[in-house]
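Participant: 3D model of this:
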Amino acid sequence: MRTKVAIIGAGPAGLLLGQLLHGYGIDNVILERQTGDYVLSRIRAGLLEEGTVALLDKVGAGARAHREGLVHHGLELAFGGSRHRIDLHGPTGKSVMIYGQTEVTLDLMNARKAAGLHSIYRAGDVTPHDFDTDHPRVTYVKDGVTHEIACDFIAGCDGFHGVSRASIKPEAIKTYERVYPFGWLGILSETPPVSPELIYVNHERGFALCTMRSMRRSRYYVQCPLDDDIEQWPDKRFWDELKSRLDERARDSLVTGPSIEKSIAPLRSFVAEPMRFGRMFLAGDASHIVPPTGAKGLNLAASDVHYLSSGLREYYDEKSSAGIDAYSAKALARVWKAVRFSWWMTSMLHKFPDQGEFGQRIQEAELDYLVSSKAASTSLVENYVGLPF
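Facilitator: Presented below is the predicted three-dimensional model:
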């Protein structure tokens, strides 16, 4: 098989890249080691920046998000027993949209199917080859038969544990990482949200987050030890712990119910540099991970593929390599700003093992400064709604 771009990974990054390239007339094939149903079963975050929504619109996959997504013009910070609203729209003219990543993936899958584009699911032993030459290729096994795709470029959109980054020689790549000493215990429930906007909670017992997937389905998180087991957290214990961290008004408004999904997620900050290796590019979680506190993971993947698709369009349409040559530096400049913001939000809102009473009071002072200073809150808002592509 021959194509221009072989995309490894059928998550949001790979699917969005495939649709953007198709719109530019650039042939591409997507390889995914899991089934489509498995990809759609993964529960992920769901806050979209306007730039991400615009890209979905550009590839014809944004209609359902506009119908069903919840547009938010603010968020709330809770600390010291009180809640404080931060206006997102006033300082920036922008908003964010609550729309699940699973729904984004489904919309992109449907758009790709409608366009008749080639996706290969259950592709085993996917391996990129010769990406440091002018003739890269990707091999994979399907139904016991080995196949090869010859291509001009490879896009590694296969996540943190994928084969793309693992195929790079260690001396050619540098990684930066911070693993946080706690996790997020999250549940999904068929209950109305406790508030029409997200509530980020700083509490002496630990962080909590109240969010939603719709006006009938809620997503809640509490900070927990990394070594906790999900079996230690029956629903009643979770709801009791969440209530203990909420302000009185939220506690009285909270509607509880059986969980339909429950998991514990570790938190880390991770960046791999560069994001280009000859004729292979990394995008999304294959290159960087951020803690979900800043809601940047999916949105960074979208900006990566925006830069990459634009560079590839320039390569084929204008016979110029300037765009792909600048891809890594341009993408990483935005990545590191998002990594900084996500680290800052995480540091300000979570309880760390060594922070003590002094650290708690410092966090509360910073939060008080945020809600009382226009300059400080504007800085938060500019980053939260998304820096320009």
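Participant: use CA for all of it now, contacts and neighbours both
Facilitator: Noted.
Participant: And the strands in the stretch 201-350 of the chain?
Facilitator: Taking DSSP state E, counting those that start in this stretch, the strands of the stretch 201-350 of the chain run over residues 208-212, 218-224, 259-273, 276-277, 280-282, 288-289.
Participant: Ok, which of these comes nearest residue 317?
Facilitator: For residue 317, the closest of these is strand 280-282, at 19.2 Å, according to Cα to Cα.
Participant: Which elements pack onto the closest one?
Facilitator: strand 153-156 (3 or more Cα pairs under 8 Å, 6 or more residues apart in numbering; DSSP states H and E).
Participant: quick one more, to check against the first:
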Amino acid sequence: MRTQVAIIGGGPAGLLLGQLLHRQGIDTILLEKRSKAHVLSRIRAGLLERGTCDLLHEAGVGARLAAEGFRHQGVNVSWGEEMFRIDLAGLTGHAVTVYGQTEVTQDLYDAREATDAPSFFEVDEVTIHDADTDAPRVTFTHDDAPQEIACDFVAGCDGFHGVSRPTIPDDVRRDYEKVYPFGWLGILSETPPVEEELIYASGPHGFALCSMRNEGLSRYYVQCDASESPDAWSDDAFWAELRRRLPPAQADALVTGPSIEKSIAPLRSYVCEPMRWGRLFLCGDAAHIVPPTGAKGLNTAAGDVHYLAEGVTAHYRGDDGPLDAYSERALARVWKNERFSWWFTSLMHLFPHHSDFERNMQRAEVALLRESEAAQRAMAENYVGLPL
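Facilitator: The predicted model follows:
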């Protein structure tokens, strides 16, 4: 087989890249290790920055987003019994949109299938060859048969555990990582959200997040030990723990019900440099991980996709400048999003090693955020998304 761009990874990053390139007349073949049903079953964040929404519209998949997404003009922060609102729209002129990542992925799959662009699911033994030459290849097996793709470029959108990043030699690649001493226990429930906008809560018992997918589907999280099992938490235990981490008014208003999904996610910050080796380009979780505080994962990946699609398109028009600058441009934005996610995580969570002094520093910084318009504006600018 022959294509212009081989995309490894059938999550939203790979799908968005394929759709943007398709609209520029550039051919792609997409490889996914799992089944399509498995990819669509993943429960992920549902908060989209303005730039991500713009990209989805540019890719021609924004109709359902516009019709069903919930625009949030603000976000709530609480410390103990006090809660205050950050006016995102008033401070920046922009909002964020709540629209589940599963819905984004479904829209992108529908668009790809409408183009008849080749996609292979449940592939195995994916290997990238000759990425440091002008003629890269990707080999894999599908239905027990060996396959090979000759291509101009390889886009590694296959996540933290994929094959793309390890293809970059150890003496070229540099890894930066911070592992946090806690995780998030999250549940999905068919209950109305406790508040119209998200609540990021902290207090003596740790962090909690109140989010939603729609008017009748809520997503809630509480900080927990990363080594715990979700099976150790009954629904009643979760709701009780969430209540004691919320301000009294929100705790009293919380509507509970059976969980339809429950999981624990560890938290880490990670960056790989560079994001390019020869004709192999890394996108999304293959190159970087952020803690979920502030919902920068998918949005950071969308920034990568924007820069790579722009670079590949320019290449086929005779200009290699944007493609040569891909890693530098993407990393500049990645590190800014890493900083924001690290800052917000450090501010809102209870760390086991924190002294009383450090906990009071957190309290003082939350007070500054509550009282200072300048501090709120800095947070709001990062929260709605830095310009692409």
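Participant: just to revisit the earlier point, make a markdown table from the strands of the stretch 201-350 of structure 1 and add distance to residue 127 of structure 1 and mean neighbour count to it.
Facilitator: A markdown table is the format used below for these (distance: least, Cα to Cα, whole Å; neighbours: other Cα atoms under 10 Å):
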| stretch | distance to residue 127 of structure 1 | mean neighbour count |
| --- | --- | --- |
| strand 208-212 | 38 | 26 |
| strand 218-224 | 37 | 22 |
| strand 259-273 | 19 | 18 |
| strand 276-277 | 15 | 20 |
| strand 280-282 | 12 | 26 |
| strand 288-289 | 20 | 26 |
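Participant: what about the ones you listed, which gets the closest to residue 178 of structure 1?
Facilitator: Closest among the strands of the stretch 201-350 of structure 1, using Cα to Cα: strand 259-273, at 5.1 Å.
Participant: with structure 1 superposed, average distance for the helix or strand containing residue 147 of structure 2?
Facilitator: Applying DSSP states H and E as the criterion places residue 147 of structure 2 in strand 145-150. Following the fit onto structure 1, the mean deviation recorded for strand 145-150 of structure 2 is 0.4 Å by mean Cα distance after the TM-score superposition for structure 1.
Participant: ok, now stretch 334-346 of structure 2?
Facilitator: Overall, stretch 334-346 of structure 2 averages 0.2 Å from its counterpart (mean Cα distance after the TM-score superposition for structure 1).
Participant: buried residues in that stretch?
Facilitator: Across stretch 334-346 of structure 2, burial judged by 16 or more other Cα atoms under 10 Å covers 334-335, 337-338, 340-342, 344-345.
Participant: what's the matching residue for residue 33 of structure 1 over in structure 2?
Facilitator: Residue 33 of structure 1 maps onto residue 33 in structure 2 when the alignment is built from TM-score structural alignment.
Participant: What residues does that match make contact with?
Facilitator: Contacts for residue 33 of structure 2 (Cα atoms under 8 Å, 6 or more residues apart in numbering) come out as 9, 121-124.
Participant: change it to 7 Å
Facilitator: Residue 33 of structure 2 makes contact with 121-124, according to Cα atoms under 7 Å, 6 or more residues apart in numbering.
Participant: Which of the residues you listed are buried, as a PyMOL select command?
Facilitator: Only the buried entries of the contacts of residue 33 of structure 2 go into this PyMOL selection, using 16+ other Cα under 10 Å:
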select buried, resi 121+123+124
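Participant: got TSV for the contacts of residue 33 of structure 2, with distance to residue 358 of structure 2 and secondary structure too?
Facilitator: Formatted as TSV, the contacts of residue 33 of structure 2 follow (distance: Cα to Cα, whole Å; DSSP: H, G, I helix; E, B strand; the rest coil):
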residue	distance to residue 358 of structure 2	secondary structure
121	49	strand
122	48	coil
123	49	coil
124	48	strand
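Participant: For the helix or strand hosting residue 375 of structure 2, give me the average deviation versus structure 1.
Facilitator: Using DSSP H and E, residue 375 of structure 2 maps to helix 373-384. On superposition with structure 1, the mean distance recorded for helix 373-384 of structure 2 (mean Cα distance after the TM-score superposition for structure 1) is 0.4 Å.
Participant: which parts of that helix are buried?
Facilitator: Per 16+ other Cα under 10 Å, helix 373-384 of structure 2 contains these buried residues: 376-377, 379-384.
Participant: ok, now stretch 223-240 of structure 1?
Facilitator: By neighbour count with 16+ other Cα under 10 Å, stretch 223-240 of structure 1 contains the buried residues 223-224, 226, 235, 238-239.
Participant: Could you verify my assumption that residue 225 of structure 1 touches residue 185?
Facilitator: No: the criterion here is Cα atoms under 7 Å, and residue 225 of structure 1 misses it with residue 185 at 9.1 Å.
Participant: Can you give the contact residues for the helix holding residue 375 of structure 2?
Facilitator: Outside helix 373-384 of structure 2, the residues that reach it (Cα under 7 Å, 6+ apart) are 49-50, 86, 88, 91-92, 94-96, 294, 340, 368-369.
Participant: could you redo the last one with a cut-off of 6 Å?
Facilitator: 49, 88, 91, 96, 369 (Cα atoms under 6 Å, 6 or more residues apart in numbering).
Participant: Among the residues you listed, which one lies nearest to residue 191 of structure 2?
Facilitator: Nearest member of the contacts of helix 373-384 of structure 2 to residue 191 of structure 2, counting by Cα to Cα, is residue 96, at 21.9 Å.
Participant: Go ahead and confirm the closest one touches residue 52.
Facilitator: No: using Cα atoms under 6 Å, residue 96 of structure 2 is not in contact with residue 52, being 9.6 Å away.
Participant: sorry, back to before: so for the strand holding residue 147 of structure 2, what gets flagged as buried?
Facilitator: 149-150.
Participant: ok, the spatially closest residue to residue 264 of structure 2 that is not a sequence neighbour - contacts?
Facilitator: Leaving out its chain neighbours, the residue that sits closest to residue 264 of structure 2 by Cα to Cα, 6 or more residues apart in numbering is residue 185, at 4.3 Å. Applying Cα under 6 Å, 6+ apart, we find residue 185 of structure 2 in contact with 221-222, 263-264.
Participant: So of the residues you listed, which two are at opposite extremes in space?
Facilitator: Applying Cα to Cα across those, the maximum distance is between 222 and 263, 11.0 Å.
Participant: tally of neighbours for residue 130 of structure 2?
Facilitator: One way to gauge burial is a neighbour count; for residue 130 of structure 2, by other Cα atoms under 10 Å, it gives 14.
Participant: scratch that, residue 367 of structure 2 is what I was asking about
Facilitator: Neighbour count for residue 367 of structure 2, taken as other Cα under 10 Å: 12.
Participant: How is it assigned, secondary-structure-wise?
Facilitator: Under the three-state scheme (DSSP: H, G, I helix; E, B strand; the rest coil), residue 367 of structure 2 adopts helix.
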